[in-house]
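[1] Quick one: sequence and predicted model below, then my questions.
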Amino acid sequence: MNKYEVMGIVGEGAYGTVLRCRNKETGEPVAVKKFKENDDDPAVRKTTLREVKVLRTLQQENIVSLKEAFRRKGKLYLVFEYVPRNLLEVLEERPGGLDPDLVRRYTWQLVKAVAWCHRHDIVHRDIKPENLLVGSDDTRSDALKLCDFGFARQLKRRKADEPLTDYVATRWYRAPELLLGSASYGLEVDQWAVGCIMGELTDGQPLFPGESDVDQLHIVREAMGNNITEKTPGRDDRLGRTAVLPRSRGCRDRGMEHLRRRYSPKLDDNALRFMRGTLAMDPRERLSWQGMLAHAYFEGMDGWTARPPLHENPAETVAVAPPNSKSSTLETATSHPTERKLPSPTTSPVTLKERRERRMKENAHARRMAMETTAAAAAQSELEAAAREAKAARERRERERAARETAAKARTSVAESAYSTSAAARRRREKFGVGAGASGASARPAPLAALLPGLRDSSSRADETMTATGTMTGT
């Protein structure tokens, strides 16, 4: 960090803090992302390495560029190009939404960034206004840039049976399959977020402002219809709770009708068709990245080509008449005269204060989830270390017990051998009257008097003779 001078704090995320800095040598403003935890933390290290790898792979004008990465005192720092503000700040300045031309330009630039990611089989998984950077003015040279690839994932390098986490993306921009708890989703979750961003740019209000995952799914289904089939990813996880999520009534294309009622004063039919194509409930029916790039809504934009998409959204061709057609409104009203129109969900406008509070809650929840993940990883490491120590202790006790048993067996064998030798010697003495190695009293030598009884008798007679001779002499 000696190379950069800290000028202020840009923002704070789940894993780190973004600082506004200045290069002391060149004077160039940069954004430095400083990670909170030490590089030894497994969750932070995994997220950091993934973000660096993805950013080095993606080099495009609408994706924020990574200038360098370095470590200092065990913490990793990422240096990015500096962009002064994000779309959330733009929406706070213009609570009524942006001009349709500006909405179209920002959406096109976001589509190009997402398409470049998907072309490399990378899913971002966290597209929201805070992660979309724009310049200080709204000129045509002001490019939108997608940032924060901490949740990004390259699907080709993932193992076939490796599940994906469903807790990604901020709730308001989370696709239905994520709300349903799917672990096998794909690139289509980013298309859903693009449609949500486009709607929020149009009128300044979140398209689906849910208070919880269940409430979010309820608002989405009420607005876009219940087109989830048995093959929709994640359907069996939560959709079976019919008491919480009742089945909605059928409608020809409730989603298009809802979008038309809400945005038709500002958006034309091409824009509505594009938004509807990105907001299909079934991810298999959403526009691919080729389909988004070639959509007629962006005709005339820089880099637009009229290449046909890989698949079309079937809801578009049935529910929407060609643009500038006088019979489009009449067809929508009279095609199904027996079908009653359903009112759009009643959602009160979200004030700037409420928006900030909800953003703060979402960020706090993301930080709490990150801390819980880190704590769980640390606890898992401690448990594994304790298990290894317990296993080593058990093995040591087993070895000691085996050594004691071996020594005891050796002592028992020696005792039995000695006992057998003594018994054999005793039996030999009993049989032959002699033998070596006798024990007890039989091992001691016999008294000399017992071996020479005759010597004792001769000595007694000699004593008696000498006594008698002395007596006679005295007499």
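    The structure has been received and is ready for your questions.
[2] can we go C-alpha only for contacts and neighbour counts from here?
    Fine.
[3] Report the contact partners of the closest residue to residue 187 other than its chain neighbours.
    Closest residue to residue 187 apart from its sequence neighbours, by Cα to Cα, 6 or more residues apart in numbering: residue 123 at 5.3 Å. Residues in contact with residue 123 (Cα atoms under 8 Å, 6 or more residues apart in numbering) are 117, 152, 153, 154, 155, 186, 187, 189, 190.
[4] switch the cut-off to 6 Å
    Residues in contact with residue 123, defined by Cα atoms under 6 Å, 6 or more residues apart in numbering, are 152, 153, 187.
[5] And it, how close does it get to residue 11?
    23 Å (Cα to Cα, to the nearest Å).
[6] re the thing from before, so can I have CSV of the contacts of residue 123 showing distance to residue 70 and secondary structure?
    Below are the contacts of residue 123 laid out as CSV (distance: Cα to Cα, whole Å; DSSP: H, G, I helix; E, B strand; the rest coil):
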residue, distance to residue 70, secondary structure
152, 21, coil
153, 22, strand
187, 31, coil
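[7] quick check, nearest of the residues you listed to residue 471?
    Distance to residue 471 across those (Cα to Cα) is lowest for residue 153, with 137.8 Å.
[8] So what's the residue count around the closest one?
    Neighbour count for residue 153, taken as other Cα atoms under 10 Å: 22.
[9] And residue 136, by the same measure?
    Residue 136 has 12 neighbours, counted by other Cα under 10 Å.
[10] tell me, what residue is most central in the chain?
    Centroid check for the chain by Cα atoms, centre = their mean gives residue 165 as the closest residue, at 5.9 Å.
[11] okay, pairing it with this:
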Amino acid sequence: MRRTRRQRKATKLDTFASRYTMGEKLGEGSFGSVFKGQRVSDGLQVAIKFVRKLHVSIFLQADEIKVMPVEVALLQIRSQTPICKTVIQLIEWFDELDRYILVLERPDPCKSLDSFLQDCGGYVTEDMVQNLMWQSVMAAFQCRRQGVLHWEIKPENLLINQDTLEVKLIDFGCGDFIKKYGYNIFEGTDEYCPSEFILDGRYHAGPASVWSLGVLMFRMVCRYLPFTNDDDITGGGLHFRDGLSDGETNESILVNNCENDSCSYL
């Protein structure tokens, strides 16, 4: 059957290429590449992530005929109300022949927290760490409240707006749904691995998130990671850089900020 002009136009408008323009590459990982982009209809600045299907190992059934990668499923859950401003939002996604395309919000100006720390000489002040940690804790809390485990809360997966110091958690490619009975595999970065997994081969989402947040805080304060191998992690010995405060003042402020017992919920 020959399609009408209106049908051809509607089909064209449904494609990624007709709705977005591409810009420079922002980054590349083992599972995909991310580019700057712009929505044609209104000029909205976005980030566009391309993921090859051969790199996706976990899928979910979206409906009777369509499946989606778990990253899309987790982002869709996180993009539901109530919206958490410390987690990146998924605008839409496209299923093409050999790849998935994720269109994400793109704060501007922004860079990875890892790059920001390097620009600051490797670490930032304790007052700034307090602000960044509070936002990171809230991102982890909101993910947990909606049943999502990120697995990779680290400077490379946090975007920071250099003007406002607002933080957003990104990249759910290694994420999973929270499982009541825990996990017997670890998909994250080795230096952030919880000690109970090394000792017992099993861990739970809440304690693992708290552990990774602790490693993140140490990294922001000290310039280096607290652990470099399994023996370091299970040994638990911490070596702080010189010049830090005793922590009493910052600790009391952080505790007071944990409204409605949000921190303990992790």
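    Great, that's in hand. What you are looking at is a predicted structure, and each value in this text was computed from that prediction instead of being measured.
[12] Any idea what the TM-score is?
    Once the chains are laid over each other, their TM-score by TM-score structural alignment, normalised by the length of structure 2 reads 0.77; 237 aligned residues with a Cα RMSD of 2.9 Å.
[13] that older thread, to which residue of structure 2 is the residue nearest to residue 187 of structure 1 aligned?
    Aligned by TM-score structural alignment, residue 123 of structure 1 pairs with residue 149 of structure 2.
[14] sorry, back to before: for the contacts of residue 123 of structure 1, which ones persist in structure 2?
    Using both residues aligned by TM-score structural alignment, their matches' Cα atoms under 6 Å, structure 2 keeps these contacts from those: 152, 153.
[15] ok, the contacts of residue 123 of structure 1 vs residue 331 of structure 1, which is closest?
    Nearest to residue 331 of structure 1, judged by Cα to Cα, of the contacts of residue 123 of structure 1 is residue 187 at 34.2 Å.
[16] circling back to that earlier point, tell me the contacts of the residue nearest to the residue nearest to the centre of structure 1 when sequence neighbours are not counted?
    Nearest non-adjacent residue to residue 165 of structure 1, counting by Cα to Cα, 6+ apart: residue 183, 5.9 Å away. By Cα under 6 Å, 6+ apart, the contact set of residue 183 of structure 1 is 163, 164, 165, 166.
[17] Pull out the buried members of the residues you listed.
    Applying 16 or more other Cα atoms under 10 Å to the contacts of residue 183 of structure 1, the neighbour count classes residue 166 as buried.
[18] got the contacts of residue 183 of structure 1 as TSV, with secondary structure and distance to residue 70 of structure 1 columns?
    TSV is the format used below for the contacts of residue 183 of structure 1 (DSSP: H, G, I helix; E, B strand; the rest coil; distance: Cα to Cα, whole Å):
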residue	secondary structure	distance to residue 70 of structure 1
163	coil	31
164	coil	29
165	coil	28
166	coil	31
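[19] Dump the contacts of residue 183 of structure 1 into JSON lines; add distance to residue 426 of structure 1 as well.
    Formatted as JSON lines, those follow (distance: Cα to Cα, whole Å):
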{"residue": "163", "distance to residue 426 of structure 1": "81"}
{"residue": "164", "distance to residue 426 of structure 1": "84"}
{"residue": "165", "distance to residue 426 of structure 1": "84"}
{"residue": "166", "distance to residue 426 of structure 1": "87"}
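[20] OK, contacts around the counterpart of residue 171 of structure 2 in structure 1?
    Aligned by TM-score structural alignment, residue 171 of structure 2 pairs with residue 148 of structure 1. Contact criterion Cα under 6 Å, 6+ apart gives no residues in contact with residue 148 of structure 1.
[21] Report the separation between residue 148 of structure 1 and residue 216 of structure 1.
    24 Å.
[22] Tell me the helix or strand right after the helix or strand where residue 395 of structure 1 lies.
    Element membership for residue 395 of structure 1, per DSSP states H and E: helix 352-432. Downstream of helix 352-432 of structure 1, the next assigned helix or strand under DSSP H and E is helix 448-451.
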